[in-house]
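A.B. asks: sequence first, predicted model second:
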Amino acid sequence: MRALRDHQQGQESEGLALGARWPSLGYVFTTPIGTSLDPRNCTRIVQDQCATAGLPAIRLHELRHGCVSVLLALGVPPPRTVMDIVGHSTLEMTMTVYGHVSLDDKRAALDQLGGLLDEEPRNDVCCHRLLSGPVASDRPSAYSLFTNARPKGLEPLTL
């Protein structure tokens, strides 16, 4: 908020310097003469700042993707909040086009699946109750559930 207040004060100073020539358009970010910013100039500014910082140049729009990904990775509840922040009209747009799954999230998901497929069910696995029988020998392993289960209608074809 401090940065926005400082920006507003700077903008007011620019407006006072121009007097009646300052257009009252209500924009938060403007050129030094109060007109709206050209998106191409915004991209150039971001790319110049990236070069100054020694970072690869990015398109300004990529920051939007990054914002959504970071907000979703932070677990901002519910995802609809992220949708509203970035101004999407549908949650599907936010989640499928902009919501990028991180490599760490993929690894964590596969680690959970790997834990489920361990021969011996563990108490911290969510399916432990499903895999536990009255006697340990009656308890199937998660692996056998995947490899031996054949839903009705998916039997192998015989010729």
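C.D. replies: Yep, it's here. Numbers count the residues shown, from 1 in each chain.
A.B. asks: okay, CA-based contacts and neighbour counts for the rest of this
C.D. replies: Fine.
A.B. asks: what's the burial count for residue 17?
C.D. replies: Per other Cα atoms under 10 Å, the neighbour tally for residue 17 reads 12.
A.B. asks: can you give me the buried ones in the longest helix seen in the chain?
C.D. replies: If you go by DSSP state H, the chain has its longest helix at helix 2-18. Within helix 2-18, the residues that count as buried by 16 or more other Cα atoms under 10 Å are 11, 14, 15.
A.B. asks: comparison target, given below:
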Amino acid sequence: MLRETNEYRDFLCVNPVGALITPDSITHYFIKLLDENELPHIRFHELRHSCISLLANNTAFSVKQVQDYAGHSDFLTTSKIYIHAIQSADEIASNALEDKLKLEKRKDNAD
């Protein structure tokens, strides 16, 4: 049984009995969550990479917005790490524009 403590009462990351939550605790519970849901083991940090990749791949976000969200001080850091997602987003935007132009052309030809 865990003993309640007030030692860390001013901290944000404490468990229900008031003890500090450590990075190891987060890792432990994350692995437990993966196991309980029969999901493959990944590192917790990979969630950050996945999230930022999804943002970079979304044409609604600029690279600058992704950089700010990721907390990168340098634009090049974001570009280098997430270039695959940025290129994919560019391709999606290009294809959407091409489809729109084809639709407009067909519409004009039908008139």
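C.D. replies: Arrived safely, thanks for sending. Fair warning: this is a prediction, and the values are worked out from it, not measured in the lab.
A.B. asks: can you tell me the helix or strand for the residue most central in space within structure 1?
C.D. replies: The centroid of structure 1 falls nearest to residue 69 when counting by Cα atoms, centre = their mean (2.0 Å). Assigned by DSSP states H and E, residue 69 of structure 1 belongs to helix 60-73.
A.B. asks: ok, now residue 51 of structure 1?
C.D. replies: Judged by DSSP H and E, residue 51 of structure 1 forms part of helix 39-52.
A.B. asks: list the helices and strands that helix packs on?
C.D. replies: helix 60-73 (3 or more Cα pairs under 8 Å, 6 or more residues apart in numbering; DSSP states H and E).
A.B. asks: residue in structure 2 paired with residue 70 of structure 1?
C.D. replies: Taking TM-score structural alignment, the alignment pairs residue 70 of structure 1 with residue 54 from structure 2.
A.B. asks: now swap in residue 95 of structure 1 and tell me
C.D. replies: The alignment partner of residue 95 of structure 1 in structure 2, by TM-score structural alignment, is residue 79.
A.B. asks: again with residue 55 of structure 1
C.D. replies: Checking TM-score structural alignment: residue 55 of structure 1 goes with residue 39.
A.B. asks: cool, and residue 44 of structure 1?
C.D. replies: In structure 2, residue 44 of structure 1 lands on residue 28 (TM-score structural alignment).
A.B. asks: and its match, how far is that from residue 41 of structure 2?
C.D. replies: Using Cα to Cα, to the nearest Å, we find residue 28 of structure 2 at a distance of 11 Å from residue 41 of structure 2.
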